[in-house]
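**Q** I would like the atomic coordinates for the input below:
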Amino acid sequence: MSTQDGPLAGRIALVAGATRGAGRALAVELGRAGATVYVTGRTTRAAVSEVGRATETIEETGELVTAAGGEGVAVPTDHLAREQVAALVARIDRERGRLDILVNDIWGADHLIDHPFTERMWETDLDRGLRMLRLGVETHIVTSHHALPLLTRHEGGLLVEVTDGTAESNADYRGAFYYDLAKYAPLRMALGLGRELSGFGCTAVAVTPGFLRSEQMLDTYFKVTEENWRDGIAQDPHFAISETPTYLGRGVAALAADPERARFNGRSLDSGTLAREYGVTDVDGSRPDCWPYLKRVLAGEEVDAADYR
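**A** Now for the predicted structure:
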């Protein structure tokens, strides 16, 4: 099927925080479904963000969206710079006159995390902790503040808040004060903004991947590639339940094309739930279901990851 006839043909999307990982995959899969996708990030071919990875750029993401059959428009943007976000939304309005899908996947704070979580709140450097909140929470607020007036101009708009964990899995403490706040906040954003957007015929959801095989996870933490990722299971047996970023991307693209998506308004959805709902799979044809697996693991049960793929 030509993407001109795809389920998202004619839709305009903004994926904020699309340089790599889930954000990049979300943008590509929305494009594959026919959408025009504006993609933003801080790492460009001319400058590297504080994340310190020059191997992925926002321009490359835009090209990948176009190669998938959509139209990718790369706009380097720091989402803590309000004037840059305002200019971005004004550009979308000027060029397209509408915004149908807003994905807030802005993060870029992995380098601020204590691995593993061992620091108590009062032992964590305050500037480091507050920076994590600015990157993972304030950026989402700034972006929604400027973009939602355009999204609500037409009925059917969709806001997607990307986080780590569902409302259920995040009900318990995540083991690090600032990380816990940063990853719980998008769940509340989806809940609250779902209430506010429903009056405009729009929907808000929070989504989460499972154990994500992002570029950084592969080459920095496990020192493997996508081709030999299973070698990482020797370091962490739970890596057997991991998934590619494309898996969540496929699920969210299907959600965006669902005319009945309002039934999920205010809820949090993980990649496994989206896969079951819409019949999508990961790139290898499997259907990882990470969060139910981890729930049993944390309960002290012995679980075979193969039963959850």
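
**Q** Only C-alpha atoms from now on, for both contacts and neighbour counts.
**A** Will do.

**Q** got the residue ranges for the strands in the stretch 151-300 of the chain?
**A** 158-162, 203-208, 268-270 (DSSP state E, counting those that start in this stretch).

**Q** ok and the longest helix seen in the chain relative to strand 203-208, angle-wise?
**A** When the chain is parsed with DSSP state H, its longest helix is helix 177-198. Taking axes from the mean of the first three to the mean of the last three CA atoms, to 10 degrees, one finds helix 177-198 and strand 203-208 inclined to each other by 160 degrees.

**Q** Distance from the chain centre to helix 177-198, please.
**A** 14 Å (CA atoms, centre = their mean, to the nearest Å).

**Q** what comes up buried for it?
**A** For helix 177-198, a neighbour-count test (16 or more other CA atoms under 10 Å) marks 177-191, 193-195, 197-198 as buried.

**Q** before we move on, what about stretch 261-271?
**A** For stretch 261-271, using 16+ other CA under 10 Å, the buried residues are 261-262, 265-271.

**Q** could I get the residues you listed as a markdown table with distance to D5?
**A** Listed next are those as a markdown table, based on distance: CA to CA, whole Å:
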| residue | distance to D5 |
| --- | --- |
| R261 | 20 |
| A262 | 23 |
| N265 | 27 |
| G266 | 30 |
| R267 | 29 |
| S268 | 29 |
| L269 | 27 |
| D270 | 28 |
| S271 | 25 |
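
**Q** For the longest helix of the chain, which helices and strands make contact with it?
**A** helix 126-133, strand 158-162, strand 203-208 (3 or more CA pairs under 8 Å, 6 or more residues apart in numbering; DSSP states H and E).

**Q** Can you lay out those as CSV showing mean neighbour count and distance to P245?
**A** Output for those, formatted as CSV (neighbours: other CA atoms under 10 Å; distance: least, CA to CA, whole Å):
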stretch, mean neighbour count, distance to P245
helix 126-133, 16, 22
strand 158-162, 26, 12
strand 203-208, 28, 10
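
**Q** quick one more, to check against the first:
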Amino acid sequence: MNVDLTGKVALVAGGTRGASRAIAVELGRAGAHVYVTGRTSGEHRSEVGRSETIEGTVELVERAGGSAVAVRVDHLDPDQVRSLAERVDAEHGRLDVLVDGIWGGDTHLGWEQPVWEHSLDASLRMVRLGIDAHLITSHFLLPLVLREPGGLVVELTDGTEEYNAKYREGTTLAFYVVKSAAHAFARGEAAETAEHGCTAVAFTPGWIRSEAMLDEFGVTEQNWRDALTAQPHFCISETPAFVGRTVAALAADPEKKRFSGQTLNSGQLAKIYEVDDVDGSRPDGWRYMREVADQGKPADPTGYR
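**A** Next up, the predicted model:
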């Protein structure tokens, strides 16, 4: 599929790192002008505490031949998001693609802690980051997406709707609620924007080799397979570029409305749009998790990438 977004205007909220950063890069590579927003910029750091910045994402977009601008925004602050919307309106008068990848809640995850043992402050913070910030963002930016038919809204999450239909054992209640909420966001936004010709979806990467994930395993993109000793099922992992390529292909699809209200995933879209990861494979991460990892089978990506 020819991914051409020339002349389109996109905004990636929370585009500092990981899947959101890669999506910004691939939207820019395809020709869209990209606004990259987030809390970590220059000397300012969010609670995530990592070194990646929104300016760093812009540099990657430009290195890929695209154009982008970094705007430091806390999407929990309605005034800041209102100002962002006013700026985009003044400069372009519309948004063609809105990707809401706001999160930053992993530092609050207390794995395998029931709600009565997990920090209440941490639980509420995850809800604020994963639900409140998304609602605030939609309130102010969706009107720009509705200016012209064909707009796209993408709510990033973790897990397909099928996978999240039951409790995610080993996580925490607040994390599970937040990530499941994206499915409802997609359904609700699809219903409310349908008459405007807008497409709204939720989207989940597979097991993504983000900056943080590579650091957690103590590997780099060049030697990531060394992590298989500790976690054999990491064999199904995918690069952030794979994630970005699938979302860019979706954004360029003139028939994307057929997906509105659904939760999509990178492996699924890769098949539809014939998108490959950087190594030429097509990881189907969530199908692998259901059929191999969750069934207690030995790690083997044969037939899944």
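
**Q** re earlier: N170 of the first structure: which of the helices and strands packed on helix 177-198 of the first structure is closest?
**A** strand 203-208 (11.1 Å; CA to CA).

**Q** counting contacts, what elements does that closest one pack onto?
**A** strand 158-162, helix 177-198, strand 268-270.

**Q** In a markdown table, list the ones you listed along with distance to A18 of the first structure.
**A** Output for these, formatted as a markdown table (distance: least, CA to CA, whole Å):
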| stretch | distance to A18 of the first structure |
| --- | --- |
| strand 158-162 | 11 |
| helix 177-198 | 17 |
| strand 268-270 | 19 |
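
**Q** of the ones you listed, which approaches V280 of the first structure most closely?
**A** strand 268-270 (12.8 Å).

**Q** The closest one corresponds to what range in the second structure?
**A** Mapped onto the second structure using TM-score structural alignment, strand 268-270 of the first structure spans residues 263-265.

**Q** what's in contact with that stretch?
**A** 160-161, 183, 186, 201-206, 286 (CA atoms under 8 Å, 6 or more residues apart in numbering).

**Q** If we use 10 Å, what do you get?
**A** The contact list for stretch 263-265 of the second structure (CA atoms under 10 Å, 6 or more residues apart in numbering) reads 154-162, 182-187, 200-206, 243, 246-247, 284-286.

**Q** Equivalent analysis for stretch 287-294 of the first structure, please.
**A** Outside stretch 287-294 of the first structure, the residues within contact range by CA under 10 Å, 6+ apart are 165-166, 168-169, 208-212, 238-244, 247, 270-273, 275-276, 279-282, 297, 300-309.

**Q** Now the buried members of those.
**A** 165-166, 208-212, 238-244, 247, 270-273, 275, 280-282, 305, 308-309.

**Q** any idea what T124 of the first structure aligns with in the second structure?
**A** That one, T124 of the first structure, aligns with H118 by TM-score structural alignment.

**Q** One more: E161 of the first structure?
**A** Using TM-score structural alignment, E161 of the first structure lines up with E155 in the second structure.

**Q** got the residue ranges for the helices in the second structure?
**A** So, for the second structure - with DSSP H - the helices run 18-29, 54-63, 78-92, 120-127, 133-145, 173-193, 211-217, 240-252, 266-273, 285-291.

**Q** now those helices in TSV, with distance to Q113 of the second structure?
**A** Formatted as TSV, those follow (distance: least, CA to CA, whole Å):
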stretch	distance to Q113 of the second structure
helix 18-29	25
helix 54-63	32
helix 78-92	32
helix 120-127	11
helix 133-145	24
helix 173-193	8
helix 211-217	20
helix 240-252	29
helix 266-273	29
helix 285-291	22
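
**Q** Tell me which of those helices lies nearest to V99 of the second structure.
**A** helix 18-29 (7.8 Å).

**Q** what's the offset of that closest one from the middle of its chain?
**A** Centroid separation for helix 18-29 of the second structure versus its chain: 9 Å, with CA atoms, centre = their mean.

**Q** what span of the first structure lines up against that helix?
**A** Aligned by TM-score structural alignment, helix 18-29 of the second structure falls on residues 21-32 of the first structure.

**Q** Tell me which residue of the second structure lines up with A87 of the first structure.
**A** By TM-score structural alignment, A87 of the first structure lines up with S83.

**Q** what residues are up against that match?
**A** Taking CA under 10 Å, 6+ apart, one finds 73, 89, 140 in contact with S83 of the second structure.

**Q** and what of A262 of the first structure?
**A** Counting by CA under 10 Å, 6+ apart, A262 of the first structure touches 156-158, 194, 198, 201-205, 255.

**Q** rerun that using 8 Å as the cut-off
**A** Applying CA under 8 Å, 6+ apart, the residues near A262 of the first structure are 202-203.

**Q** ok so, going back, wouldn't the match of T124 of the first structure be in contact with L124 here?
**A** No - the criterion here is CA atoms under 8 Å, and H118 of the second structure misses it with L124 at 10.5 Å.

**Q** R120 of the first structure: neighbouring residues, count only.
**A** Residues lying near R120 of the first structure (other CA atoms under 10 Å) number 11.

**Q** OK, contacts around it?
**A** Neighbours of R120 of the first structure in contact, by CA under 8 Å, 6+ apart: 176-177.

**Q** What distance do you get for it to F177 of the first structure?
**A** R120 of the first structure sits 7 Å away from F177 of the first structure, taking CA to CA, to the nearest Å as the criterion.

**Q** what does R91 of the first structure give?
**A** Counting by CA to CA, the gap from R91 of the first structure to F177 of the first structure is 37 Å.

**Q** what's the answer for A234 of the first structure, then?
**A** 30 Å.

**Q** And for V137 of the first structure?
**A** Taking CA to CA, one finds V137 of the first structure at 14 Å from F177 of the first structure.

**Q** for R267 of the first structure, same thing?
**A** Distance, R267 of the first structure to F177 of the first structure, by CA to CA: 23 Å.

**Q** which one in the second structure is aligned with R42 of the first structure?
**A** By TM-score structural alignment, R42 of the first structure lines up with R39.

**Q** With E59 of the first structure instead?
**A** Per TM-score structural alignment, E59 of the first structure is aligned with E55.
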